[in-house]
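> okay, predicted coordinates and the sequence, questions at the end:
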Amino acid sequence: MTQQTGGQALVAALAHHGVDTVFGIPGTHNLAAYAALTEHGIAHVSPRHEQGAGYAADGYARSTGRVGVALTTTGPAILNAASAAAQAYSDSVPVLFVSPGMPLQHPGRGNGLLHEIKDQSAAMAAILGESLRVTSVEEIPVAVSQAFALMTAGRPRPVHLEIPLDLLDARADVQPVPPAPAGRRAPDAAAVSAAVERLASAERPVVVVGGGAGGAAPQVAALLDRLDAAVVSTANGKGVVPEDHPSFVGAGLQHRSVLDLCEDADVVLAVGTEFAPSDWWSGLPPLDASTIRIDVDAASITTNVVPGMSIVADAAEALDAIVELLPQRDVSGWAAPWRERFLADARAEGGPWLDLVASVAEVLPRDAVVAVDNAMAGYYGFLSNLPLFRPRSFLYPTGAGTLGFGLPAGIGAKVADPAAPVIVVQGDGGIMFSIAELAMAAQLRIALPIIVVDNGGYGEIRNEMDDRGEQVHAVGLGSPDFCALAESLGCRGVRAADAAEVGTAVKVALDADRPTLIHVREQSRAADGMA
């Protein structure tokens, strides 16, 4: 037990839980925490907006499976990070959002204190479900341990931790609290046995892998060595199965071929996915009692699809148990025709971006990580047409569907693993939500290609207006000089005359001494009709 300030207790507890990096912005109310960061060897990365801090912490966590940390000051600062918090919640990403709060004895109706928010903790709890507010310095290590347990035991979710600002400078005798033991639920033996029996007798088994399988890539590989299956993945499950695996059909579940494949299957095994409408744009197939679901979250295992069989457990442990009992079957290659159908769908949907994707694919290393914004180039082009080969390699804001995610998330992934080749794909509209984070990337001096695919505005919304037979307006954003803007913030700027030149620019940018923004004009219906 040692005497510490609240700021020291917070940072010491974070270090005790393995935190090595914090993304945040210092402010009047959180300086005691900042004073303690260097004492414990925790690196600090400075975004230019708190939303960028949240997305960068998300990218750090999403690409590694480790907890990301965003540290803001009070009131408007933590609310600036609320969109990032919502995105992390919707995609089950473990991010700890830490902020000061109003003092312990703050008047209930408020008194106009700097950064005052009526009920900051309630606001964050409404988004995240969990906002922990401590009431003493001694409680801080306990709350950090509880937050990590909430984020890592069961379904990963972000958590908000609020420390009253008067506690950050207050001193008390503090007892360190060790990380809580992993509270994993072992798979039920009877459920495993029943699933094995169903899988062993199946002639056309289909496996759907989601983001919850990100930590179970070896177990999925072992399953596919024994099971003659066809595999599809969600956006967040992309890369769990290397996309040149003979059983792999495709990533992205919105295609007619995926619906037909699942309807044709005699069993569908879903691993770590909630069958979300944001993945199944065209609607769910009529899944029935032949569906087996593996999910760590008992409350989610009947969401959207009620399975015939369910195994509530960590995906890796459940698959280990299944593989141990599953008899060996030869891989017949029956998935190959479905792969061709899927690729035909993907190419039709992603037509305007195929040259761009091919140009990037040609130079992208096999261990690459791609951070994509909620842009047409991302969900129509790269999701289903760019092959990836490692888990947690496609960072995409699926559920909440926020804009501005790609750039800071890519920075977070690069900070987490500086040796990894990371690229960013943004639309011209979305990057303006977080364009200031080019300065964060430049300050870090990271080799980060940032592809800006420019259709002149909010292309998807422009097309939706047109499809509704309504006047197209309010979607054109003009033509900023993105390269000049990048250079003004310390990055390189490259203008690609066409999609074919983007790959060459990416190859150079992966070895550059600073980030590189690569601007390319989109050739599409949206670009042609932009008002």
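Cool, the structure landed.
> rest of the way, CA atoms for contacts and neighbours
Will do.
> first-to-last residue distance for stretch 181-196?
End-to-end distance for stretch 181-196, by C-alpha to C-alpha, to the nearest Å: 30 Å.
> and here's the other structure:
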Amino acid sequence: MSPADHRNGGAAVVESLAAHGVDTVFGIPGTHNLELYRHLRAAGIRPVTPRHEQGAGYAAEAYARVSGRPGVVVTTSGPGLTNAMTAAATAHAESQPVLVLSPGVPTGTEGADLGLLHEVKDASGAMQRLVRWSRRVRSADEAAEAVTDAFASFTAGRPRPVHVEVPVDVLEQAWTGTVRTAGPVAAPAPDPGAVRRAAELLAGARRPLVVAGGGAVDAAAEVTALAEALGAPVATTVNGKGVVAEDHPLSAGASVRLRALQREAAAGDALLVVGSELGDSDLWEGRISARAVVRVDVEAGQLHKNCPATVALQADAADAVRALSAAPPAHPRDGTRRAADLRAACREEARADAGGNEEVNAAVRAGLPADAVLAGDSSQVTYFGSVHFFDLPAPRRFCYTPGYATLGYGLPAAVGASLARPGHPVAVLLGDGALMFSLQELATLTELGLPVPVVVVDNGGYREIRDQQAARGIPPTAVDLPTPDLAAIATAMGAHGLRTADPAALTALVADALSADRPTLVHLDARH
């Protein structure tokens, strides 16, 4: 019997996904979501099966981060959904458009505590506390409408995840409806008066500085052009990494957290912040300010957060920055020397924390094409290493979650990134502690036949927490962990497994891995 013979609530959801251009979903089939899976193939949607729902969520988040298109997660009810909650919270903290779909208890049994399979007290209520919105629908028509509303929400301001819960009886409910597609929701146009004041302020500045955040990733050309016109160095947050190519003469790198950059901002006479909340995860207990601050953000609530604006522009980043380019600088200036000095000062500061992570990143960078995507994790090799020492030519090439700072992100992120840019190289660089949170997703990479180099820097457990304990005078407690034979595990999962103790060897190993027929795990022993 064909899916058309079972046109039901499951079809309402899946047809709505297809109508909005979805061709890939991440999830695990279960007893209660089978009516969703019934319709995927006929709709031209590929189901990808990570080995844990949290991995499905991280893969969807990275898919959105790299492609700019919404990632979609399909879970089953109860534990399937709760397993994905950490990933949903990550997507919210990192402002990524992710749609989580889950079945729910039958209509009329909400909160009844009947002992149903996978029964949750209030699944939608729990998700409501984590994402932009969560909706439990009551009919197949409502299910289709909720999916359409989800896609509308992704274009309405700051992108954030949403959740749709479809009761199992609604999934099975006959449906004869049609799908309504959502058009993009236009961002507010920048206020002309505010644009004029901001442009004049920037044009008259003698030492302007630009900070680009995650909200500027689709305004790279505009930010670069304005920086060139102003002769202004550009620093980025982690989520804005690559907005200005990091080999550009005006790039100061992803350096907003560094005190050298914060001192430069304070000494300047104008600071332009595009698409960033300037949160603690960006500034690492620091502070950024200037005599005059222009802020651009699509969300009004961000415009004065953590650093009040002298002039605030609520608008799409590309539109606002393009408008700011209308006023030419009053003082001819060449910011390249200032940017070079600033970048050198920031790199010197970053080296104080980097240890051997700079060398590791340099070796991995040398083994990859310039346009490769790197997936990191909450590992020292990422936040002390890749953030500062793995240069990118463009945005949407770095998968890392600095705000929610989850462990276990890197491997499933590589799954999502690889499917977001088919045929383009993707690599993973992370620590042993992070790897062990999601080691099972190596099997997913293997099943998909993805030639992803996975470089694991093994420092014997949770080194960052060990360092923090030492700083507080606490003896090492529960942080020194034995590492299993990772190369052997990789081989057992069908991947290639290699070992080395020489960071310099990584360049050739990573380059060779890109032409393999499956992923290659490289275990770098750094326990010394």
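Structure received. Remember, it's a predicted structure, so these values are computed and weren't measured experimentally.
> ok, the aligned partner of residue 76 of structure 2 in structure 1 - how many residues close by?
Aligned against structure 1 by TM-score structural alignment, residue 76 of structure 2 finds its counterpart in residue 73. Neighbours of residue 73 of structure 1 under the rule other C-alpha atoms under 10 Å: 24.
> wait, residue 73 of structure 1 touches residue 34, no?
No - if you go by C-alpha atoms under 8 Å, residue 73 of structure 1 and residue 34 don't touch, sitting 10.6 Å apart.
> overlap of the contact sets of those two?
residue 26 (C-alpha atoms under 8 Å, 6 or more residues apart in numbering).
> confirm the match of residue 76 of structure 2 sits in a strand?
No - secondary structure of residue 73 of structure 1 (DSSP: H, G, I helix; E, B strand; the rest coil): coil, not part of a strand.
> centre of the chain versus stretch 322-334 of structure 2, how much separation?
32 Å (C-alpha atoms, centre = their mean, to the nearest Å).
> which other residues reach it?
Contacts for stretch 322-334 of structure 2 (C-alpha under 8 Å, 6+ apart): 195-196, 198-200, 202-206, 222, 225-226, 229-232.
> likewise stretch 430-448 of structure 2?
In contact with stretch 430-448 of structure 2 (C-alpha under 8 Å, 6+ apart) are residues 49-52, 55, 376-382, 407-412, 415, 452, 454-462, 483, 490, 493-495, 518-519.
> please indicate which of the residues you listed are buried?
49-52, 55, 376-382, 407-412, 415, 452, 454-462, 490, 493-495, 518-519 (16 or more other C-alpha atoms under 10 Å).
> measure the match of residue 76 of structure 2 to residue 25 of structure 1 for me?
Residue 73 of structure 1 is 7 Å from residue 25 of structure 1, where distance means C-alpha to C-alpha.
> can you name every helix or strand that the host helix or strand of residue 83 of structure 2 contacts?
Here residue 83 of structure 2, judged by DSSP states H and E, is contained in helix 79-93. If you count contacts as 3 or more C-alpha pairs under 8 Å, 6 or more residues apart in numbering; DSSP states H and E, helix 79-93 of structure 2 packs onto helix 53-67, strand 98-104.
> tell me which of the ones you listed sits nearest to residue 237 of structure 2.
helix 53-67 (14.8 Å; C-alpha to C-alpha).
> what is the orientation angle of the closest one with helix 79-93?
30 degrees (axes from the mean of the first three to the mean of the last three C-alpha atoms, to 10 degrees).
> equivalent range in structure 1 for helix 53-67 of structure 2?
The aligned range for helix 53-67 of structure 2 in structure 1 is 50-64, by TM-score structural alignment.
> mean per-residue distance, that stretch versus structure 2.
Following the fit onto structure 2, the mean deviation recorded for stretch 50-64 of structure 1 is 0.4 Å by mean C-alpha distance after the TM-score superposition for structure 1.
> quick one on the thing from earlier: what distance do you get for the match of residue 76 of structure 2 to residue 162 of structure 1?
Counting by C-alpha to C-alpha, the gap from residue 73 of structure 1 to residue 162 of structure 1 is 10 Å.
> now swap in residue 297 of structure 1 and tell me
26 Å.
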